[in-house]
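**Student:** Can you look at this prediction? I've put the sequence above it.
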Amino acid sequence: MKKILVTGALGQIGSELVAKLSDEYGSHNIIATDIRSGCYEGPFEIVDVTNAQRLYEVAKKHDVDTIMHLAAMLSAKAEEAPKKAWDINMGGLLNALEVARELDLQFFTPSSIGAFGPSTPKDMTPQDTLQRPTTMYGVNKVSGELLCDYYYERFGVDTRGVRFPGLISYVTPPGGGTTDYAVEIYYEAVRNRYYTSPIAEHTYMDMMYMPDALHAIVTLMEADPAKLKHRNAFNIAAISAAPKDFANAIRKYLPDFVLDYQVDPMRQKIAESWPNRIDASAAKEEWGFRAAYDLDAMTRDMLEKIAEKTQVKRSS
């Protein structure tokens, strides 16, 4: 990778990925794009990924060699507007893949644990397994995995991707995902010492701290292609946790934190259709994936960073 176009650059992943890529490759080599303007010191373009011609023109103009396609509608939002989600998630992906094919670019797009469904094995979910999701977001992600495989096999596009678990970050607000509670709980713990979870107490899902997710993207994209047996949709994981686990981890630092529950039926149904814990051995073996943060290390860092960000003093 030398010059990289990022779609969805103002989103939860995109905003932090652009910063990391700028540090790694120089901000002048990272072209950030989104449907609205934003604050970024490097090149920035307004791009709606459903506009194929505009996406092609921007990639050609900046002579990029890589597309990192992040623009998408997330799980909970997609259930509220399934047709719009299909148009953005699948139409945008197809347009981005076509640009990569036409300009011979390396290509990354993330899949998700949402690509699994109720009939998928729940514990140590295999890399290759039954995928029958029951959400529009999940259908989009499975379709996207297959489409990226097709563009590699049929056209030789160097497509790569991971299945992200729920991502946790203090930098950018969550954007309508089922795992958003795992970000909100830290903010509310610092601000109010109280949080009402929309997910039931013992509902386990895989999570990951954003620094590990960003490192995984760069590591995969720099990996030797000859070693990639799967290439797209690698399982990656770091933390399997339920709301009660987050609460217990937070109470090590904020003993007076209180967690309550008011379960959102739609989000709970989505959460229950996803794995409890996935097997990331293929990513470890094929390109050396490793997560640096466990639940305690992430909790400590999240609470410290949020306290600094919101200027709220945290008791020890």
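**Tutor:** Good, I have the coordinates.
**Student:** When you work out contacts or count neighbours from here on, use the C-alpha atoms and nothing else.
**Tutor:** OK.
**Student:** Contacts for stretch 280-291, please.
**Tutor:** 126-127, 212, 216, 219-220, 223-224, 227-229, 234-238 (CA atoms under 8 Å, 6 or more residues apart in numbering).
**Student:** Stretch 21-29 now?
**Tutor:** Lys2, Lys3, Ile4, Ala19, Ile30, Glu41, Gly42, Pro43.
**Student:** Pasting the second one now:
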Amino acid sequence: MDKEIILITGSSGQLGTVLAEKLQKKYGVENIIATDLRENPTFNGVFDTLDVTDFEAIEATVLKYKITQIYHLAAILSANGEKHPLSTWDINMKTLFNVLEVSRIHKISKVFFPSSIAVFGNNIERSNTPQSSNLTPSTVYGISKAAGENWGKYYFDKYDLDVRSLRYPGVIGYQSLPGGGTTDYAVDIFHKAVKNEDFECFLSSETMLPMIYMDDAIRATLELMEAPKEKITVRTSYNISGLSFTPNQLASSIKEKYSSLKINYKPDFRQEIASSWPMSIDDTQARKDWDWKPKFNIKTLTETMLKNLELKYNNNLINS
């Protein structure tokens, strides 16, 4: 088999940071081309600055490195996107179209496009939300992801471009700071606990949302991309489930170690967004098609997050 050379857009984000490292281990450091809008001096590997709204720049990168696969992660997220909806739509869709067109023209073998539970609206079954639910999103981010799912399917049906996608729940990881998503309270609370700071939650205490630990999210991504083409029956985006909890349940789990953690619940505009999203996800199709199964529960997630953030902050104190 020919060597895979993989381009990642938006590689400095929460997901891209970890995904790049995992792909390097699998395909070799020199075969992973990480890109983002700004320089990333701490990245260990091949990194280029790339504006994904610039078609010619993407095409030049694909030709320069002889790219065979693209993981297109660059996007403006849900909460930040609501501040500037028109520019969010323009950026999210233009970058996707550029990636799809470059991939079609230059016969890229596989494209990964991350979708989100933000594609769902408030007219769904919020418990065990089915794969085939109506998509009436309440945010411009969700609208762009729902449109992106259909464009991915279109390029597969029309041009046989192998576009694959996952509807990520809230992704929780210790590797980077919150990035402007509605579920990011579930990352920030761990940082506050380890730093012995009070935490102000922008969602109500009983807002149940589906989440996934970073290791599970990355593993799901790689398992999907490595699955045989004939096994992929969903050409919009697969539901995947990790676990579901409320801010209160997560706080209780953290308080088993950090009993002094203080929380003030102060719901803002993100509460309305969260209230339109699923409380849990039915991922039967992913389990059936490519044997998906999450490994982390709230206890193991909490233990892993706290352990790694303690190491991170202790090292920072030592090095400062």
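**Tutor:** Here it is on my side, so go on. The structure displayed is predicted, hence computed values, not measured ones.
**Student:** care to give me the TM-score?
**Tutor:** TM-score of the superposed chains, computed with TM-score structural alignment, normalised by the length of the first structure, equals 0.96; 312 aligned residues with a CA RMSD of 1.3 Å.
**Student:** Tell me which of the contacts of stretch 21-29 of the first structure fall in helices.
**Tutor:** Ala19 (DSSP state H).
**Student:** just the helices in the second structure please.
**Tutor:** 14-27, 55-65, 78-81, 85-105, 140-159, 185-194, 214-226, 247-255, 269-275, 284-290, 298-319.
**Student:** Can you point out the buried residues in the shortest one?
**Tutor:** Residues Ser78, Ala79, Gly81 are the ones in helix 78-81 of the second structure that count as buried (16 or more other CA atoms under 10 Å).
**Student:** how near is the second one to Leu135 of the second structure?
**Tutor:** Right, the one you point to is Ala79 of the second structure. 19 Å (CA to CA, to the nearest Å).
**Student:** Spell out which residues sit in contact with the alignment partner in the second structure of Glu98 of the first structure, please.
**Tutor:** In the second structure, the residue paired with Glu98 of the first structure according to TM-score structural alignment is Glu101. The contact partners of Glu101 of the second structure, by CA under 8 Å, 6+ apart, come to none.
**Student:** for the counterpart of Tyr152 of the first structure in the second structure, what are its contacts?
**Tutor:** Aligned counterpart of Tyr152 of the first structure in the second structure: Phe156 (TM-score structural alignment). Residues in contact with Phe156 of the second structure (CA under 8 Å, 6+ apart) are Asp162, Val163, Arg235.
**Student:** Across to the first structure, which of those hold up?
**Tutor:** For those, the aligned pairs still in contact in the first structure (both residues aligned by TM-score structural alignment, their matches' CA atoms under 8 Å) are Asp162, Val163.
**Student:** So which of the contacts of Phe156 of the second structure wins on neighbours?
**Tutor:** Greatest neighbour count in the contacts of Phe156 of the second structure, by other CA atoms under 10 Å, goes to Val163: 26 neighbours.
**Student:** so what's that one closest to, chain neighbours aside?
**Tutor:** Val111 (4.7 Å; CA to CA, 6 or more residues apart in numbering).
**Student:** Mind telling me what that neighbour corresponds to in the first structure?
**Tutor:** Aligned partner of Val111 of the second structure by TM-score structural alignment: Phe107.
**Student:** Likewise for Thr246 of the second structure?
**Tutor:** Using TM-score structural alignment, Thr246 of the second structure pairs with Ala242 in the first structure.
**Student:** Its match is in contact with Glu201, isn't it?
**Tutor:** Yes: with contact defined as CA atoms under 8 Å, Ala242 of the first structure counts as touching Glu201 (6.3 Å).
**Student:** Could you check which of these two has the larger neighbour count?
**Tutor:** More crowded of Ala242 of the first structure and Glu201, by other CA under 10 Å: Ala242, with 19 against 16.
**Student:** in stretch 285-305 of the second structure, what counts as buried?
**Tutor:** Buried residues in stretch 285-305 of the second structure (16+ other CA under 10 Å): 285-287, 289-290, 292-294, 296, 298, 301-302, 304-305.
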